[in-house]
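>>> What follows is a predicted structure for the sequence shown.
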Amino acid sequence: LAAAGGLDNLYGGQRFGDGGRNIARGLRYLAGEGARMRRKADFLVSAGQSTLFNLYLLERRARGLSRTVLAGDILRKTTSGGLFECADPAVDQARLDAGEVEITGPIYGGKMMAPSEGTPSADLEAAILARTGVTQTALNALGRKVPGTRRPLQLTPTDLQIRAAPAVELASRAPGPHNPSLLSEGVCLSFGLPAGAYATQLTHEIQGPTDLETP
């Protein structure tokens, strides 16, 4: 995983409510249509911002840019956490490959550090907003409710261990041809994650694509 640059740092499905019901409402709230949804504002802001981030990350993945530095990208220093804008992709690509920096994606908001206009990175971030109907003007109007921040596109779990798990007997279930008393052997994963990362999403990324991949 470290050699591959880690795993995509997607938000898990629990951010979006049962069946993803808060996705559309969250985006409407961020677009300035949430006057009647004030009591659920915190949940909707979280769902909307998480949806936009996932869309951005998945778009970079689709374009083969998850590990490619673009001009204007907001990069994070892995040692200090400091953010800066990429002015020389060739230089910063070498730093990314060496593990010195990581690419961040947008948690859109009025005070988010953003790429300079006219850069490839800025164009990509703007394209995600245009696709969803959310505008920077609407985000600015929400003020302190939606300040915005940056989130690393990828993460590398620490202390990752994979081992065989023994079969487990389910004593509460009556055995039968369609209800066996033993579960088959499986695999046990143990790992550490930074704050804000999702264990369920990491296991999903390891297992492969499912319906949870898109918000």
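In hand now; what should we look at?
>>> make it CA atoms for all contacts and neighbour counts henceforth
Noted.
>>> Any chance you could list what contacts the longest helix seen in the chain?
In the chain, taking DSSP state H as the definition, the longest helix is helix 41-62. With Cα atoms under 8 Å, 6 or more residues apart in numbering as the test, helix 41-62 has contacts from 8, 10-11, 15-16, 22-27, 29-30, 34, 66, 105-108, 124-125, 128-129, 145-146, 153, 214-215.
>>> Just the buried ones out of those, please.
Among those, the ones that count as buried by 16 or more other Cα atoms under 10 Å are 8, 10-11, 15-16, 22-23, 25-27, 29-30, 34, 66, 105-108, 124-125, 128-129, 146, 153, 215.
>>> Narrow the contacts of helix 41-62 to those in helices?
Those of these mapping onto helices are 22-27, 124-125, 128-129, per DSSP H.
>>> Can you say which two of those are spatially most distant?
Across those, no pair lies farther apart than Asn22 and Leu124, at 24.2 Å, counting by Cα to Cα.
>>> alright, now check it against this:
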Amino acid sequence: MAADLATAWHGLPHAFGKPGLCGKLRQRPEDFQVSEQLSFTPSGDGEHLLLQIRKSGWNTGDVASWLSRALGVKRRSVTFAGRKDRHAVTEQWFGVHLPGRWPDLPELPPGLELLQSTRHGRKLRLGALRANRFRIRLTELQGPREVLHRRLVRIARRGVPNYFGAQRFGIDGGNLAGAERLFRGQRVSDRPLRGLYLSAARALLFNQVLAQRVRRNCWDQALPGDLMTFSGSRSIFPADDTTACDPRIMALDLHPTGPLPGIPGMQPEAAARELEERVLQGHAPMLQVLLDYRLRAERRALRLPVAELGWFEEDGALALSFSLPPGAFATAVIREIIDIV
């Protein structure tokens, strides 16, 4: 099956109908700002140097490579909690394993600014974030404003579908093109690159299952047989006869999940399983490759709560602020508000 960006992202249904407004995103890096919130408080001592860096025009990997050269350590000694876009202003944490050393950091190149440094006893690992805080400006808005406030209130109350954003699929869907090569039996020796391709394939499958639940208006409700998860938790448990009426669903604390396919683990049952199998049955070659590379199946929440959502209009633009959990995509929120042109 051909996997393309239109299938993976652009053609996905909206939870609250297609937005009546259109506009532009990221005309300047300052229009898209994000700040990482760590899931822990640095201890102030230990073998690992933690650096909070504000960057613009740099991708995360390039900053990590510069730090390894500047501090004279191997690239694998530099870690980060999350990947952030080059075309944005981002405040991001990096960790450097420097036992017994607190070197002076050379002057940072243009586009990088050191905000603070401290020490910690443990390695900074990918995903070690409590949240990402976004400040986004949408410009050149066109269309009726009457329903904008109502739509934003609905998003604050119900959240949005937790789609993987277009970034996961690469520039012009390049990661999906790479996944297609794997499906055709071609070998990709670069392990990190192969991981990106397999991750894109799983994201496409998840988005397709979620899209079907959006069409059926059950993306934020528990179906019989669903596997559930709590906000901020990785634990998965089966729904029971009382789950559909659990007030924690309405409170945006308890969510149904969808599949990140691989070697099977806990499986949904009843209506939830039937829906997932119907969507995935047309993707047999993709599923087989995920099994061949021995990826273990995981689950991901179908709903994305949008915390601390605030907004105001100025000079024909819409300024937004909100927080999302790690692994979520701000574009999944924005696409429910306006149609990006």
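Structure received. None of the values given here were measured: they were computed from a predicted structure.
>>> thinking again about what came up before, out of the ones in helices among the contacts of helix 41-62 of the first structure, the closest to Ala90 of the first structure would be?
For these, the nearest to Ala90 of the first structure is Leu124 (19.0 Å; Cα to Cα).
>>> ok, that closest one - contacts?
For Leu124 of the first structure, the contact set (Cα under 8 Å, 6+ apart) comprises Tyr56.
>>> Which position in the second structure pairs with it?
Structural alignment (TM-score structural alignment) places Leu124 of the first structure against Leu275 in the second structure.
>>> Looks like Met112 of the first structure contacts Arg150 (just checking).
Yes: using Cα atoms under 8 Å, Met112 of the first structure is in contact with Arg150, at 7.1 Å.
>>> ok, these two, which is more surrounded?
Just comparing Met112 of the first structure and Arg150: by other Cα atoms under 10 Å the higher neighbour count belongs to Arg150, 20 against 14.
>>> Please pull up the equivalent of that one in the second structure.
Under TM-score structural alignment, Arg150 of the first structure pairs with Arg299 in the second structure.
>>> A helix includes that match, no?
No: counting by DSSP: H, G, I helix; E, B strand; the rest coil, Arg299 of the second structure falls outside a helix, being strand.
>>> give the contact list for the nearest residue to it once chain neighbours are set aside.
Computed as Cα to Cα, 6 or more residues apart in numbering, the closest residue to Arg299 of the second structure that is not its neighbour in sequence is Pro259, at 4.9 Å. Contact analysis of Pro259 of the second structure by Cα under 8 Å, 6+ apart lists 205-206, 209, 276, 297-300.
>>> again with Thr229 of the second structure
Neighbours of Thr229 of the second structure in contact, by Cα under 8 Å, 6+ apart: 235-237, 254-257, 301.
>>> which of those residues does the first structure keep?
Of the contacts of Thr229 of the second structure, the ones still in contact in the first structure (both residues aligned by TM-score structural alignment, their matches' Cα atoms under 8 Å) are 235-237, 254-257, 301.
>>> hmm, which of these are the buried ones?
By neighbour count, with 16+ other Cα under 10 Å, those hold 236-237, 254-257, 301 as buried.
>>> and the two most separated of those residues?
Farthest-apart pair in those is Phe237 and Ala301; separation 12.1 Å (Cα to Cα).
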